[in-house]
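In: the following comprises the amino acid sequence and a computationally predicted model.
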Amino acid sequence: MGVPHDLISVRIEDAVKMTGISRTVLYELIKTNELETVKIGRARLVPITSLKALVSRNVTKSAA
């Protein structure tokens, strides 16, 4: 799934698709403040910067 360059946040369902993380794990990351979200009205949005930071923090180098 490509992310349009001007997109700054996505809904939970889209964050699940983009990362490959299960919905349950994504909500656990939100609960433990490892993933930031924004609530606007009834919508819970995940900033793209928060998703990128999550992945960056969890990158592991493969054994050489």
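Out: In hand now; what should we look at?

In: from here on, contacts and neighbour counts on C-alpha atoms
Out: Noted.

In: need the single longest strand in the protein, by residues.
Out: strand 43-47 (DSSP state E).

In: quick one: Thr49 from Ser62, how far?
Out: 24 Å (CA to CA, to the nearest Å).

In: try it against this one:
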Amino acid sequence: MSATMTAPADKLLYKPEEAADILGIGRSMLYELMSVGTVEYVKLGRCRRIRRTALEQYVANLSPENH
């Protein structure tokens, strides 16, 4: 077993809970975004994983609030 751990920024795929933490939103909100296709995910068997690029794309598509 390797003594080094992968830093979160170096991961290619995230669990929904990890992705929600990264985005600063709740897990249920992330699942809603996934269900409507706003955040893309892949299925590995029965597990859903979110690509790092999908998180970056979601953030890039957010519109700034007008105050």
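Out: Ah, there it is. Please read all numbers here as calculations on a predicted model, not as lab measurements.

In: equivalent range in the second structure for the longest strand of the first structure?
Out: Under TM-score structural alignment, the match for strand 43-47 of the first structure in the second structure covers residues 47-51.

In: that stretch against the first structure, how far on average?
Out: Stretch 47-51 of the second structure differs from its equivalent in the first structure by a mean of 0.6 Å after superposition (mean CA distance after the TM-score superposition for the first structure).

In: hang on, the earlier thing: which strands and helices sit next to the longest strand of the first structure?
Out: strand 9-11, helix 12-19, strand 38-40 (3 or more CA pairs under 8 Å, 6 or more residues apart in numbering; DSSP states H and E).

In: neighbour count winner among Thr49 and Ser62 of the first structure?
Out: Thr49 (12 against 5; other CA atoms under 10 Å).

In: report the central residue of the second structure.
Out: Central residue of the second structure (CA atoms, centre = their mean): Ala19, 3.4 Å from the mean position.

In: wait, what's in contact with that one?
Out: Neighbouring residues of Ala19 of the second structure by CA atoms under 8 Å, 6 or more residues apart in numbering: Leu30, Ile50, Leu55.

In: out of those residues, who's nearest Glu40 of the second structure?
Out: Ile50 (6.7 Å; CA to CA).

In: surely that closest one and Ala20 touch.
Out: No - Ile50 of the second structure is beyond contact range of Ala20, at 10.0 Å (criterion: CA atoms under 8 Å).
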